[in-house]
Every structure is written in structure tokens, then in C-alpha cells.
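S.K.: Could you look at this predicted model? Sequence included:
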Amino acid sequence: MSGPAVGGPAGDPGPPAGESAPVVVGVGASRGVAVSEVVELIEAALAAAGCADRPVRALATVTAKSSEPGLIGAARRLGVPLRAFPATALAAVRVPDPSAATAAAVGTPSVAEAAALLAAGPGAQLIAGKRKSVPRGGPARATCALAGPAVTDSGALTAGREGAPAGSSPAADIVMTSPTRPAVARIGGRRSSATRRPSAIPPAPRRPSDHPSSPAHRRLRHP
């Protein structure tokens, strides 16, 4: 049975005609994962789920992994933000494939699936469950899962039956993908860190001879 509409009142018509519903990609990673491994995994997951033509809205992960260069680089390459949620928020999301090992490592039994569901908003559904990367010549260092709002036969966006809680999502940090923007911005609160704007360059002090009342200045004006 459908719940309240996602992102708007009941009966939200969803994306404009001709546009596909967006996808949020939850990502987990081991330290040192390569950007190419993350991007190739995401592309493979989208293709396998039949979502290659759907726009990716954001990548999402646990806060402890939000500074991983491979994830930041993947978000930058895809041109989307990387959203980061606290482990406690992810641990509260019901997922089909929880992991005790993941819980011991980062404080939540799910990163990719829970982050995807939480970032996709209240009532989101998994489009594709956790998938591991398949690098050549080494162990898998990345996982991903896909989530989005449930869609009815008429195309309206509705709440799903699993995943993100019905209430509003907790605040998430967004790791900006542009090198010219702040490193981290806070959603639902103050920015946790930001680049400072350069202060205005102070005017050069006047030399004594530059003052209108100085003898040198008078000589220049009246030779």
C-alpha cells in the first residue's frame, strides 16, 4: 500500500514528461580505493538495473568515509555532490543486506544501501541492492546500491514500503565536488567548514609628499 507522496503532496506527477526519475547512489569504500574503481562500479550497477539513462542526483556514504579521495573524485567525475550521513542515522535504516563486519568497522550494518535510501528521501525504495566492485588483480574496495522514489503505474511518485523512515532525514554534510567551493557544507544547519573569502586589499598608505598640503605636492601643482 502506498504512503504519502515523496517530495510533494499526494499525487505528485513526478518528473516532467520525457525525463526519467533520478537515482541516488549509495557508496561504501575501503581506504585507498581508486576513482576509476568507484565510477566503473556505479556505471555497471546502473546498466545492470536498467537505469543507465536515469540521471544520478548524488552519491551518498557514511561520514567516516566522506573524506576518501576515491569517493570525492568519483563524485567530481560524475558532476554530483557526495552526501555524508552519520553512522547512527544509517544504522536506523532498514536494509535487506546488513553486515556485522561493516557494523564493527564503521558503526552501521549498512553503508551503501542505507545511504542510498536515506539520501533519496522519505519513502525511498532500493532499485538495486549492494553490489561489489570487481577490480583486476586485487580485492574489491568499493560497494554501491541504487535508490529512488517509488513510482506508481500512473507515474506519480509515492512512498515505498521499506528503507528511509517516513520522517524528515537527518542533516547531512555535502562534500562539494568543485575545488573552488567550500570543502564541506551543512544541510539543515550551519556550514561545518568553509573557505574564507579573501579580505579586501587595504589601500597603500599615503607618502608624506602625496598629501595635498605637503610642500612637494604644492610644487607639483604649481611649478
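M.R.: Here it is on my side, so go on. In this text, all values refer to a predicted model and were calculated from it rather than measured experimentally.
S.K.: C-alpha only now, for contacts and for neighbours.
M.R.: OK.
S.K.: Just after the helix with the most length in the chain, pick out the following helix or strand.
M.R.: Determined from DSSP state H, the single longest helix within the chain is helix 35-48. With elements assigned by DSSP states H and E, the helix or strand that comes after helix 35-48 is strand 56-62.
S.K.: could you point out which element follows that next one?
M.R.: Using DSSP H and E, the next helix or strand after strand 56-62 towards the C-terminus is helix 69-78.
S.K.: hmm, back to that, quick check: buried residues in the longest helix of the chain?
M.R.: Across helix 35-48, burial judged by 16 or more other C-alpha atoms under 10 Å covers 35, 37-39, 41-42, 44-46.
S.K.: one more structure, for comparison:
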Amino acid sequence: MIVGVGARAGVAPDEVLGLVRAVLDEAGAGAGDVVALVTVDVKGQEPGIVAAAGALGVPLVTYDAGTLAAVPVPHPSEGARGAVGTPSVAEAAALVGGGELLVPKRISTGAGGGAGRVTCAVARAG
């Protein structure tokens, strides 16, 4: 499984891992099925994402915004485009190598039950 992850700056590793685990569960998969965590290059040093990849024991792979922007996705976001230069991080990152999207973009739950700071999608590697 390829897990695509997007996040706002300063996100806690627990929020990233919590959403990754929930999305993997939704896909009927576990942490042992993950072969890589993938994100946009400008998030490649984000401590929460780096820590999540480390906790899962998988490499963190990054792609530039132009590469991710070229990947067709079901849920593009103008917010993501404005923030990092691509209309999708999580879904495009999961799909950039081909494969089948198993779980489309999900958003973590933030404090007070609102939208959180992490997005995640899962694809079966192509």
C-alpha cells in the first residue's frame, strides 16, 4: 500500500499516525502492508510526517508539486493548490506511481471535532 499524506506545518506525529492508521483500517490493511509514505517535497522535512514514516518503518518519498499536479484525482483542492502548488497532495501522492485508489482523501479530526491538520489517502501500488 502507498499512503499519501498532506499536512499543515507543525502537525503532531500522533495526528498523522492516527489518520494513517484509520485510513489503513478503512482499506482493510495494516501498518505492515505499507511500503511508503508519500508527500509533496515541501513537506518532506515536516517533523510530524517524518516521525510517522519512522514509526511505520517505511521510507518517506517526496515528489515536486508539478509532478503531483499532473496526477488526476477525484477530490482536488484549491486550498492545497494555494498552499503548496498542487491541487492534491494526499491523493496525488498515493497515485503518482499508478495503482488503484482504495481510500480517497480523508481529513483528520481536530480539536473540538472540526477539521484537523492532516489529509491521507491510500492506493494499492500499481
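M.R.: Structure received. What you see is a predicted model; the values in this text were computed from it and never measured.
S.K.: how many other residues sit next to the alignment partner in structure 2 of residue 101 of structure 1?
M.R.: Matched by TM-score structural alignment, residue 101 of structure 1 corresponds to residue 79 in structure 2. The number of residues packed near residue 79 of structure 2 is 12, by other C-alpha atoms under 10 Å.
S.K.: Quick check: closest non-adjacent residue to residue 79 of structure 2.
M.R.: In this structure, residue 79 of structure 2 finds its nearest non-sequential neighbour in residue 87, 7.4 Å apart by C-alpha to C-alpha, 6 or more residues apart in numbering.
S.K.: quick one: the one you found from residue 52 of structure 2, how far?
M.R.: 23 Å (C-alpha to C-alpha, to the nearest Å).
S.K.: do the same with residue 72 of structure 2
M.R.: According to C-alpha to C-alpha, residue 72 of structure 2 stands 26 Å off from residue 52 of structure 2.
S.K.: returning to what we had before: what helices or strands is the longest helix of structure 1 leaning on?
M.R.: Applying 3 or more C-alpha pairs under 8 Å, 6 or more residues apart in numbering; DSSP states H and E, we find helix 35-48 of structure 1 packed against helix 69-78, strand 124-132, strand 142-151.
S.K.: returning to what we had before: with neighbour numbers in mind, choose between residue 87 and residue 52 of structure 2.
M.R.: Ranked by neighbour count (other C-alpha under 10 Å), residue 87 of structure 2 and residue 52 place residue 87 first, with 25 against 22.
S.K.: so who does the more buried one touch?
M.R.: Neighbouring residues of residue 87 of structure 2 by C-alpha atoms under 8 Å, 6 or more residues apart in numbering: 69, 76-81.
S.K.: Same check on residue 147 of structure 1?
M.R.: Counted by C-alpha under 8 Å, 6+ apart, residue 147 of structure 1 has contacts 23-26, 113, 116-117, 120, 124-128.
S.K.: Map it across to structure 2 for me.
M.R.: Per TM-score structural alignment, residue 147 of structure 1 is aligned with residue 123.
S.K.: Same check on residue 52 of structure 1?
M.R.: So, by TM-score structural alignment, residue 52 of structure 1 is matched to residue 30.
S.K.: What separation is there between the closest residue to its match other than its chain neighbours and residue 37 of structure 2?
M.R.: Distances taken as C-alpha to C-alpha, 6+ apart place residue 24 nearest to residue 30 of structure 2, at 5.7 Å, with adjacent residues excluded. As for residue 24 of structure 2, its distance to residue 37 of structure 2 is 12 Å (criterion: C-alpha to C-alpha).
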